[in-house]
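1. missing the sequence, but the structure's below:
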């Protein structure tokens, strides 16, 4: 029996030119390179220029992904953009990207699930393709988190950076088995009881301002390891694969200690985990596609590989996707 499935045919990324190292951060708040690196694994982060909006980062990543796929923006019929830092309250940042790419048909919309946003967006685009509502889709994770940081709070401002990553999906027909190509399974979760552990203290209907990021770091760490492990187990249970069969794990790049603890809990060696947090810091919805673009770009991720994506973000939200490359 044949089935329509989403296949990733192009990956792209974009990082702002400006870099803040840990030494630079020490000039801003009471911290040090050693303090940051030992707790997070972060060495530096990219910061958007004053003139750069989230849509600018997203558009650059999108163009790179389209170039890799060998198609133009006019051939797309769907854009799903994951971001917690949109250009404006409305319209969706995705429609700015749509206009910039010369796409005048189909649909474009934003998804807000914070650090899990890219996997949420990927799932929605995959569902559109499986239902026959789309044939060519662009999925983007893009953030300018530097705009919502409290630069006096050393426990949070050192953790985040700006960037964007994107993938192009194409509808293709296969035999529908888990040994076949494409997005095999996705799993999404949320639990609003954890709202106050990671949030922004502003918004149009509450304060009328964008607000600043607030986080209970220890609690987030604890829940991140358990929930990401659970959603990975869910993906493996659905498909029947074992951890040993996973070629590459591409996790949300929040903190190296979280990544290491999750991998250890699942028995997956760090040699099979793509890490970019040291150079990008936590870029929220952009972190997974940025790391994915690195893994594809340097040849680590190859055709036929089994690739696992996993993330957790404010809300809490958490998600996984298993892909046959």
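-> Perfect, thanks for sending it. Note that this is a predicted model, so its numbers are computed, not measured.
2. only C-alpha atoms from now on, for both contacts and neighbour counts.
-> Will do.
3. thought residue 146 was touching residue 53, still the case?
-> No. Using Cα atoms under 8 Å, residue 53 makes no contact with residue 146, being 11.0 Å away.
4. against residue 216, how distant is residue 141?
-> For residue 141, the distance to residue 216 (Cα to Cα, to the nearest Å) stands at 24 Å.
5. contacting residues around residue 118?
-> With contact taken as Cα atoms under 8 Å, 6 or more residues apart in numbering, residue 118 is in contact with 81-82, 139-141, 285-286, 288-289.
6. so which bits of the helix or strand harbouring residue 25 are buried?
-> Assigned by DSSP states H and E, residue 25 belongs to helix 22-26. For helix 22-26, a neighbour-count test (16 or more other Cα atoms under 10 Å) marks 22, 25-26 as buried.
7. measure how far it is from the centre of its chain, please.
-> Offset of helix 22-26 from its chain centre (Cα atoms, centre = their mean, to the nearest Å): 25 Å.
8. go on, stretch 120-137?
-> Offset of stretch 120-137 from its chain centre (Cα atoms, centre = their mean): 17 Å.
9. repeat for stretch 242-258
-> Centroid separation for stretch 242-258 versus its chain: 13 Å, with Cα atoms, centre = their mean.
10. start to end distance for it?
-> End-to-end distance for stretch 242-258: 21 Å, by Cα to Cα.
11. could you pull out the helices for the stretch 151-300 of the chain?
-> Assigned by DSSP state H, counting those that start in this stretch, the helices in the stretch 151-300 of the chain fall at 154-157, 217-239, 256-266, 277-280, 287-297.
12. should've said the stretch 1-150 of the chain
-> Listed in chain order, the helices of the stretch 1-150 of the chain (DSSP H, counting those that start in this stretch) span 22-26, 33-40, 54-69, 93-100, 117-130.
13. columns distance to residue 310 on top of those, output as a markdown table?
-> Output for those, formatted as a markdown table (distance: least, Cα to Cα, whole Å):
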| stretch | distance to residue 310 |
| --- | --- |
| helix 22-26 | 27 |
| helix 33-40 | 18 |
| helix 54-69 | 21 |
| helix 93-100 | 23 |
| helix 117-130 | 8 |
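14. of all those helices, which one is nearest residue 111?
-> With Cα to Cα as the criterion, residue 111 lies closest to helix 117-130 of those, at 6.3 Å.
15. just want the angle from the closest one to helix 287-297.
-> For helix 117-130 against helix 287-297, the angle by axes from the mean of the first three to the mean of the last three Cα atoms, to 10 degrees is 70 degrees.
16. how far away is residue 222 from residue 253?
-> In this view, residue 222 and residue 253 are 16 Å apart by Cα to Cα.
17. please compare the first structure with the one that follows:
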């Protein structure tokens, strides 16, 4: 018998983030909507969020995060760029080729991933396949979203939840046993719930045309209670799956980084896992739900706060529209985010 071939694994070697400088506090929202700081904090845990200025697009955030990720990795280029986003610059073409161009990467392959808030983990899985097959030696995965562009100005629930931002990682082909190597992701979807999180109009199902503009709904809509029930169940299940693939029990997890959607969801997932809430990293109070950017932003924030050290066992998980969900785990490397 021959030994099984050990395929290259995606190894985290660079991490960069970017938040637009404009900050909207709960008090700012209360001057426009029937809400208050107490109402928002009690229901979401969010105190403020970053929002782009007019004229700033998703690609602008992605490019800045990508530059910082390259600096963190100490490299000038990568072989492939993947952008996970629900808010591309345009419906057509994809945003990733423009991002690669603006980063000075020439004609490298570049494509978008659309899995809403789970997009970063889906992008990570796509990168793992490229690295394992030798199609690329290095891949940049960027989660970037400008949800402020698709929120109903009069909807206090969604406007309180979401912020804009971008987070990027550089991955290289390496050994599955080395620090920074992401284990095989656990991913899933359930299209029967596709109406729980959606933008009703603007796609091929309900295109916006002059004759239908008055009845079109171009804004983000979400059925919050249904989403919460599904998110807690699916993220807990996926998190256990990836931990067990590493041979970890719940007590072995040093830091749990869940998609920063809502403090009640993060805590409910931890409670279902039997994981102490003190091992959850939370920074949604300062940035809100940044969709596909959520996990890389949270990882960078945890590192900056001194909560991540080389060798720490980290589990990440997310849930988004589609419905989609996933989780991935790694031993944290010796890394300085930029």
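-> The structure has been received and is ready for your questions. Quick caveat, the model's predicted, so the values are computed rather than measured.
18. more neighbours: residue 141 and residue 216 of structure 1, which one.
-> Neighbours were counted for residue 141 of structure 1 and for residue 216 using other Cα atoms under 10 Å; residue 141 has more, 38 against 13.
19. what's the more buried one aligned with over in structure 2?
-> In structure 2, residue 141 of structure 1 lines up with residue 143, judged by TM-score structural alignment.
20. how about residue 46 of structure 2: what's its closest non-neighbour residue?
-> Spatial nearest neighbour of residue 46 of structure 2, chain neighbours left out: residue 285 (3.9 Å); criterion: Cα to Cα, 6 or more residues apart in numbering.
21. so what's the aligned partner of that neighbour in structure 1 up against?
-> Matched to structure 1 by TM-score structural alignment, residue 285 of structure 2 sits across from residue 278. By Cα under 8 Å, 6+ apart, the contact set of residue 278 of structure 1 is 41-44.
22. redo that, cut-off 6 Å
-> 41-43 (Cα atoms under 6 Å, 6 or more residues apart in numbering).
23. next: residue 187 of structure 2.
-> Here residue 187 of structure 2 is in contact with 325-326 (Cα under 6 Å, 6+ apart).
24. all strands of the stretch 51-200 of structure 1, in order?
-> 78-82, 107-111, 136-144, 162-174, 182-190, 198-200 (DSSP state E, counting those that start in this stretch).
25. tilt between the fifth one and helix 217-239?
-> Just to be clear, that refers to strand 182-190 of structure 1. Calculated by the same axes, to 10 degrees, strand 182-190 of structure 1 forms an angle of 140 degrees with helix 217-239.
26. next, the mean deviation of strand 182-190 of structure 1 compared to structure 2.
-> Aligned to structure 2 and superposed, strand 182-190 of structure 1 gives a mean residue distance of 0.9 Å (mean Cα distance after the TM-score superposition for structure 1).
27. contact partners for the residue nearest the centre of structure 2?
-> Central residue of structure 2 (Cα atoms, centre = their mean): residue 292, 2.8 Å from the mean position. By Cα under 6 Å, 6+ apart, residue 292 of structure 2 lies in contact with 85, 117, 119-120, 143-144.
28. 10 Å - rerun?
-> 83-87, 113-123, 142-146, 164-167, 259-260, 318-320 (Cα atoms under 10 Å, 6 or more residues apart in numbering).
29. equivalent analysis for residue 312 of structure 1, please.
-> So residue 312 of structure 1 contacts 113-117, 119, 188-190, 220, 223-225, 227-228, 231, 251-254, 284-285, 318-320 (Cα under 10 Å, 6+ apart).
30. at 7 Å instead, please
-> Taking Cα atoms under 7 Å, 6 or more residues apart in numbering, we find residue 312 of structure 1 in contact with 115-116, 224, 228, 318-319.
31. show the end-to-end separation of stretch 312-330 of structure 2, please.
-> By Cα to Cα, one end of stretch 312-330 of structure 2 lies 8 Å from the other end.
32. right, I mislabeled it, should have said stretch 48-56 of structure 2
-> End-to-end distance for stretch 48-56 of structure 2: 19 Å, by Cα to Cα.
33. who touches it?
-> Outside of stretch 48-56 of structure 2, the residues within contact range by Cα under 7 Å, 6+ apart are 19-26, 148, 163-164, 285-288.
34. so where in structure 1 does that stretch end up aligned?
-> Going by TM-score structural alignment, stretch 48-56 of structure 2 lines up with residues 44-52 of structure 1.
35. how far does the matching stretch sit from its chain's centre?
-> Between the mean C-alpha location of stretch 44-52 of structure 1 and the chain-wide mean there is a distance of 18 Å, by Cα atoms, centre = their mean.
36. how about it: buried residues?
-> If you call a residue buried by 16+ other Cα under 10 Å, then stretch 44-52 of structure 1 has these buried ones: 44-48.
37. same question, stretch 171-181 of structure 1
-> Going by neighbour count (16+ other Cα under 10 Å), the buried part of stretch 171-181 of structure 1 is 171-172, 178, 180-181.
38. just stretch 189-196 of structure 2 next, same as before
-> 189, 193, 196.
39. can you tell which of the helices of the stretch 1-150 of structure 1 is closest to residue 4 of structure 1?
-> Evaluated with Cα to Cα, the helices of the stretch 1-150 of structure 1 place helix 117-130 nearest to residue 4 of structure 1, the distance being 5.7 Å.
40. that closest one to strand 107-111, inter-axis angle?
-> Between helix 117-130 of structure 1 and strand 107-111, the angle comes out at 150 degrees (the same axes, to 10 degrees).
41. for the residue nearest to residue 192 of structure 2 when sequence neighbours are not counted, what are its contacts?
-> Of all residues not flanking residue 192 of structure 2 in the chain, residue 323 sits nearest, at 7.8 Å (Cα to Cα, 6+ apart). Residue 323 of structure 2 sits next to 189-191, 193-194 when contact means Cα under 7 Å, 6+ apart.
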